[in-house]
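> Next one to model:
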Amino acid sequence: MKNKILIMMSTFNGEDFIKEQLDSIMAQTVDFDLLIRDDGSKDSTLEILKKYAKNKSNIRILVGENIGCNQSYFTLLKNAGVYKYYAFSDQDDIWDADKLQIAISTIENSKLEGPLLYGSCSKILKNNIITGTTKKKYTEINFYNTIVQNFLPGHSQVFNYELFKQIKCDLNYDNIYVYDAWITNVAAITGNIIFDNNPHTLYRMHNQNVLGFGENYISWIKNRFMKLINNEISQYSKQITYFTNVYYNDLNYNQKQEMLKFEKSKKNFLARIEYIFKTKLYRQSKIETMYFKILYLLNFYK
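Take a look at the predicted model:
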């Protein structure tokens, strides 16, 4: 096993910002390899990557056709090899120089064993101005939370080899809405999750973001409205069902019972009313939990 960390980055038409992110990765204070998969870029992204990789033995580039963000990251996992730690990277963020060192130290200082996933909140960068942070931890993070809330964004995730071994990659990617939520749920049922409320990344918000975070309540409401308009809740529900089927044998008895009720209660309005008053599922804040229950009641999780 290589006593270092593997950083996995998927790129697509990222020429505007990728140099800053690559520079911040090069400035990391830990020993790392960088595995990059270009997802069929049509701009100068690939040329930029090749310039950075020239004469650097710790950078490897995979070139492929456009298969989308989720499948691209799972393809990176398939090609990852054996390392002590793994991390995901977006193409357009800016990392603090000690981001990975803090993540690794936090994992090791936890004294926890088995599959471990570290995540943290990030500073939101919009038009080169820091406008807030991504979500912070307010209560326990476990399966009943993570199955209905994508709380650990991929750009903050660092995990150990034990969790890497638990991640299944030969999947139906049409059933996966967001890869990072999938990884988080694997950690929730097979190991432990460690969350850091201190930000170590500038998370860039712009029109090309695949997914984003609201900086305030108005943005939060607008973001949630757009998710409804774009039918994203239904897509997320599809992933929940698929994940439960793929990892059913890894769920404990109570988790299995909860997810059976989640699926069965979708079928009629009265059952959904009863379910939202009895469910163990929750989100990190009371207003988010209420939002989830209202959407479930109105059959958006169909």
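
> contacts, neighbours, all on C-alpha from now
Noted.

> So A187: helix, strand or coil?
Here A187 is recorded as helix under DSSP: H, G, I helix; E, B strand; the rest coil.

> Return the residues in contact with it.
115-117, 163, 193 (C-alpha atoms under 8 Å, 6 or more residues apart in numbering).

> Just the ones in helices from the residues you listed, please.
L163 (DSSP state H).

> JSON lines for the contacts of A187, including neighbour count and distance to N209?
What follows is the contacts of A187, written out as JSON lines (neighbours: other C-alpha atoms under 10 Å; distance: C-alpha to C-alpha, whole Å):
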{"residue": "P115", "neighbour count": "21", "distance to N209": "30"}
{"residue": "L116", "neighbour count": "26", "distance to N209": "27"}
{"residue": "L117", "neighbour count": "28", "distance to N209": "24"}
{"residue": "L163", "neighbour count": "20", "distance to N209": "27"}
{"residue": "I193", "neighbour count": "23", "distance to N209": "26"}
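
> mind listing which of the contacts of A187 are in strands?
116-117, 193 (DSSP state E).

> quick one: the helices in the protein?
Using DSSP H, the helices of the chain run over 18-26, 45-53, 69-78, 99-109, 143-146, 161-164, 179-190, 217-229, 232-246, 253-264, 269-278, 286-297.

> Check which residues of the second one are buried.
Yep, that's helix 45-53 we're talking about. 45-46, 49, 53 (16 or more other C-alpha atoms under 10 Å).

> JSON lines please, covering those and showing distance to K264.
Shown next, in JSON lines, are the buried residues of helix 45-53 (distance: C-alpha to C-alpha, whole Å):
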{"residue": "T45", "distance to K264": "46"}
{"residue": "L46", "distance to K264": "47"}
{"residue": "L49", "distance to K264": "48"}
{"residue": "A53", "distance to K264": "51"}
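
> Please generate a structure for the following sequence too, so the two can be compared:
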Amino acid sequence: MSTYNGEKFLSEQIETILNQTGVEVNLHIRDDGSNDRTKEILKTYAEKYDNVNITFGEAAGVGKSFMSLLYSAEPADYYAFSDQDDIWDADKLWSAIQYIKEKAKITDPVLYCGNQKIVDSDRKFVALRLPENYEDHGLMGGILANGYAGCTMVMNHILWELLQDKKRRPKMQFFDSRIHDEWVVAVAQAVGKVIYDPVSHMEYRHHNSAFTSTDSLTSQKN
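Presented below is the predicted three-dimensional model:
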């Protein structure tokens, strides 16, 4: 998780991550130079939980912040990005892992991407981000207009090894113009497999202070 001035919704999101079922979670958070109460909230969680690790950094921007976390992560079976203001279903990570096991070979570099329930600040349902039959447009389509959201992504260890390999990394300046999830999707499409789950296992808050946005919404009632 990368944070920046997220005091309003941060605690609720951290709780949903720590309460994931069926998996063992290690939560790594990098704060990108917050000047509100975000740092105090993070310190409280780090003191309370052994599996919450905090890094405080200078403002680098969302793409660089997330990639710094990915590069410094400890080896694990799976890796996921998290926004600071969403709400995860208790089975978000477990469902993604089961989907990967079902749809891909164990030797594949795999990136799971899920759908999103868009909600407002009060958690009122607005829309689904992607249609059930969303079409993956491949490497070039992903480079030009990536439809997948980083906060839904779960990758396996094989893909993580390729992404964090120092010989294969782009310069960090690359992420001044391209956000982290666009790069991860492009790598997965080029060397591995991207699998899309039309079912949403999270709520994505759409509010004025959010630092990422949704470009397409599929209007649809619950």
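
> of all the buried residues of helix 45-53 of structure 1, which two lie farthest apart?
Taking C-alpha to C-alpha, the two most distant members of the buried residues of helix 45-53 of structure 1 are T45 and A53; they sit 12.4 Å apart.

> where do the contact lists of those two overlap?
Counting by C-alpha under 8 Å, 6+ apart, nothing touches both T45 of structure 1 and A53.

> Let me know the distance separating F151 of structure 1 from I193 of structure 1.
Relative to I193 of structure 1, F151 of structure 1 is positioned 11 Å away (C-alpha to C-alpha, to the nearest Å).

> same thing with N70 of structure 1?
From N70 of structure 1 to I193 of structure 1 the distance is 21 Å (C-alpha to C-alpha).

> Name the nearest residue to G214 of structure 1, sequence neighbours excluded.
Spatially, and ignoring its direct neighbours in sequence, G214 of structure 1 is nearest to W220 (4.7 Å; C-alpha to C-alpha, 6 or more residues apart in numbering).

> who's in contact with whichever residue in structure 2 pairs up with Q21 of structure 1?
Here Q21 of structure 1 is matched to Q13 in structure 2, going by TM-score structural alignment. Residues near Q13 of structure 2 by C-alpha under 8 Å, 6+ apart: 84-88.

> hmm, 6 Å instead?
85-87 (C-alpha atoms under 6 Å, 6 or more residues apart in numbering).

> Now do the contacts for F9 of structure 2.
D85.

> Likewise for I176 of structure 1?
Here I176 of structure 1 is in contact with Q239 (C-alpha under 6 Å, 6+ apart).

> Can you tell me how far the residue nearest the centre of structure 1 is from E263 of structure 1?
Nearest to the mean C-alpha position of structure 1, counting by C-alpha atoms, centre = their mean, stands D180 at 2.3 Å. Noted for D180 of structure 1: a distance of 22 Å to E263 of structure 1, by C-alpha to C-alpha.

> Quick one: neighbours of F125 of structure 2, just the number.
Neighbour count for F125 of structure 2, taken as other C-alpha atoms under 10 Å: 18.

> likewise K48 of structure 2?
With other C-alpha under 10 Å as criterion, K48 of structure 2 counts 10.

> What's the match for it in structure 1?
Checking with TM-score structural alignment, K48 of structure 2 has N55 as its match.

> so what's that match up against?
Taking C-alpha under 6 Å, 6+ apart as the definition, N55 of structure 1 has no contacts.

> Return the residue of structure 1 that is most distant from the centre.
L270 (33.7 Å).

> Rebuild the helices of structure 1 as a markdown table, extending it with distance to L34 of structure 1.
Shown next, in a markdown table, are the helices of structure 1 (distance: least, C-alpha to C-alpha, whole Å):
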| stretch | distance to L34 of structure 1 |
| --- | --- |
| helix 18-26 | 9 |
| helix 45-53 | 9 |
| helix 69-78 | 11 |
| helix 99-109 | 13 |
| helix 143-146 | 28 |
| helix 161-164 | 16 |
| helix 179-190 | 18 |
| helix 217-229 | 32 |
| helix 232-246 | 28 |
| helix 253-264 | 36 |
| helix 269-278 | 44 |
| helix 286-297 | 36 |
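
> which of the ones you listed is buried the deepest?
With neighbours defined as mean count of other C-alpha atoms under 10 Å, the helices of structure 1 peak in mean count at helix 179-190, which reaches a mean of 23.

> mean shift between it and structure 2?
Aligned to structure 2 and superposed, helix 179-190 of structure 1 gives a mean residue distance of 0.5 Å (mean C-alpha distance after the TM-score superposition for structure 1).

> How far away from the center of its chain is that helix?
8 Å (C-alpha atoms, centre = their mean, to the nearest Å).

> And the aligned residue in structure 1 for Y99 of structure 2, how close does it get to L100 of structure 1?
Aligned by TM-score structural alignment, Y99 of structure 2 pairs with T106 of structure 1. In this view, T106 of structure 1 and L100 of structure 1 are 10 Å apart by C-alpha to C-alpha.

> K238 of structure 1 now?
33 Å.

> Please pull up the equivalent of N156 of structure 2 in structure 1.
Checking TM-score structural alignment: N156 of structure 2 goes with N160.

> ok, how many other residues are close to the residue lying closest to its match once chain neighbours are set aside?
Sequence neighbours aside, Y85 is the residue nearest to N160 of structure 1 in space, at 4.4 Å (criterion: C-alpha to C-alpha, 6+ apart). Neighbour count of Y85 of structure 1, defined by other C-alpha under 10 Å: 26.

> Let me see the contact set for Y85 of structure 1.
By C-alpha under 6 Å, 6+ apart, the neighbours of Y85 of structure 1 are 5, 159-161.
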